[in-house]
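K.L.:
just a sequence and a predicted model for now, questions to come.
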Amino acid sequence: MTDVGEIRRLIEHHPWVTLVSAGADGLVASHYAVLLDDDRDDLTIVGHVGKPDDAILDLGKRELLVVVQGPHGYITPRWYGDGPAVPTWNFVSAHLSGIPEILTPEENLRVLDRLVERFEGEDGRGLYRAPNDAAFVDRLAAGTVGFRLTPSRVVGKRKLSQNRPAEVVDTIIEGLADGPDANPALAAEMQRAADARRRAGRA
């Protein structure tokens, strides 16, 4: 998966990511929500970590790997028909690597405000909405470190049974859409990919 638009869509819909760094004592990982940088149209992301995760990750000093996990799930061989088959796991993911830039306190506040707005919505409780005031928000923000990552390396992966005949893919989608093995998010992702292949004449 190399299309920037598709990877942006993945990040937009699955903002809870894993941050991995090789720290002084070995590999370390943290989990945070990120956003696409609204000033860019590439794969630049912005986010924050709570202290002391910035020190644990050596944020801004070492390469950071950001793992974006999209829909995924078990695929039973029952859906393949009567021939020999083994189970597998379908998934969509992206790995973004690079050395992040540390945001200024003002930039970090803007990112935190955007992050709250993203999940609260226009009618939700915004970062500065009462009973919060600016002093309260500033104290909380001081315990975080914001970052911007423009990845120098991107690896997108999409395994959605695209090697199977169209009729088998349709059976898998039906099985994931409803019933004991239901995984609607994965079914929708597979349907979207199958429709794209059919439009391109690669079904």
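P.N.:
On my side now, so go ahead.
K.L.:
okay, CA-based contacts and neighbour counts for the rest of this
P.N.:
Fine.
K.L.:
show me what contacts Ala188?
P.N.:
Contact analysis of Ala188 by Cα atoms under 8 Å, 6 or more residues apart in numbering lists 173, 177.
K.L.:
if you set the cut-off to 7 Å instead, what comes out?
P.N.:
By Cα atoms under 7 Å, 6 or more residues apart in numbering, no residues touch Ala188.
K.L.:
for comparison:
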Amino acid sequence: MRENPRFALSEVAEVRRLIEENPWVSLISATSAGELVASHYPVILDRAAADDEIVLLSHVGRPDEQLHELGTHELLVIVQGPHGYISPGWYDAAPAVPTWNFVTAHLHGTPEILSDAENLRVLADLVDHFEDRMPEPRRMNGTLANAEYAARIVSGTVGFRLRVTRFTAKNKMSQNKPAATVERIIAELDGDGPYSSPALAAEMRRSREGRTE
């Protein structure tokens, strides 16, 4: 990812927030066969990690662990937050080109393969993480029958823990534009036009709080 100091996102807390709010990620491996392999799975943060660490918990379905050669080399995890088209018509009258605002992070680390027991716990935590907001949450381990079912599905998945050893993150939210232009862009994104995106508008507001002219 091309780096630009103006758009760099370096705070671990902000990257953790990005992961929590956008848990569907891309897993990319360069294998020993010289091939690139990509898969897509949900992740959660390991709550046992220190505040200044980023540790991911997840799983892959078999045979993805073989295709990725999981655990034998570094894995690239791409997290994508809100993004969208920004029309030059939202700027001022001066000539301009369109652009795309986005927030994303590239995370690197070598996965640690989990035992079946740990994998089952992570699968249950994943389900709980997403079911907690439901009016009647469904749990993997809610009954003996569910527990037996959960134990069976472990055989079809491989759990992993990934401690992020380095990351590159970018938060491009029109920081290079005047404050009045940023306000117009936010208003358009909050509107009902063809490129409206309230989630992207919210991210721009977060970035605007710390901007300097």
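P.N.:
Cool, the structure landed. Owing to the predicted nature of the structure, the values given are computational and were not obtained by experimental measurement.
K.L.:
tell me which element the equivalent of His72 of the first structure over in the second structure is part of?
P.N.:
The equivalent of His72 of the first structure in the second structure is His83 (alignment by TM-score structural alignment). Assigning secondary structure by DSSP states H and E places His83 of the second structure in strand 75-86.
K.L.:
contacts for that strand?
P.N.:
The contact list for strand 75-86 of the second structure, computed with Cα under 7 Å, 6+ apart, reads 18-19, 22, 25-29, 98-110, 195, 199-200.
K.L.:
looking at these, which are in strands?
P.N.:
Applying DSSP state E to the contacts of strand 75-86 of the second structure, the entries found in strands are 25-29, 99-109.
K.L.:
now for those residues, which pair is the farthest apart?
P.N.:
The most widely separated members of those, counting by Cα to Cα, are Thr99 and Gly109 (31.1 Å).
K.L.:
all strands for the second structure, in order.
P.N.:
Under the criterion DSSP E, the second structure contains strands at 24-30, 36-42, 44-45, 55-61, 75-86, 99-109, 112-113, 157-163, 166-172.
K.L.:
how far away is the spatially most central residue of the first structure from Ala24 of the first structure?
P.N.:
Of all residues in the first structure, the one closest to the mean position by Cα atoms, centre = their mean is Val68, 3.3 Å from it. Using Cα to Cα, to the nearest Å, Val68 of the first structure is found at 24 Å from Ala24 of the first structure.
K.L.:
do the same with Ala177 of the first structure
P.N.:
45 Å.
K.L.:
Ser93 of the first structure too?
P.N.:
Plainly put, Ser93 of the first structure is 27 Å away from Ala24 of the first structure if you go by Cα to Cα.
K.L.:
the more surrounded of the two?
P.N.:
Ser93 (20 against 10; other Cα atoms under 10 Å).
K.L.:
need the contact list for the counterpart of the more buried one in the second structure.
P.N.:
Aligning on TM-score structural alignment places Ser93 of the first structure opposite Thr104 in the second structure. Thr104 of the second structure makes contacts with 79-81, 169-171, as judged by Cα under 7 Å, 6+ apart.
K.L.:
Ala124 of the second structure: which of those residues is nearest?
P.N.:
The shortest approach to Ala124 of the second structure among the contacts of Thr104 of the second structure belongs to Val79, at 22.1 Å (Cα to Cα).
K.L.:
tell me, how many neighbours does the aligned residue in the first structure for Gly191 of the second structure end up with?
P.N.:
Correspondence of Gly191 of the second structure to the first structure, assessed by TM-score structural alignment: Asp178. When neighbours are defined as other Cα under 10 Å, Asp178 of the first structure has 12 of them.
K.L.:
now Asp178 of the first structure: closest residue in space, sequence neighbours ignored.
P.N.:
Pro184 (7.4 Å; Cα to Cα, 6 or more residues apart in numbering).
K.L.:
what's stretch 149-166 of the first structure aligned against in the second structure?
P.N.:
Alignment of stretch 149-166 of the first structure against the second structure: residues 162-179, by TM-score structural alignment.
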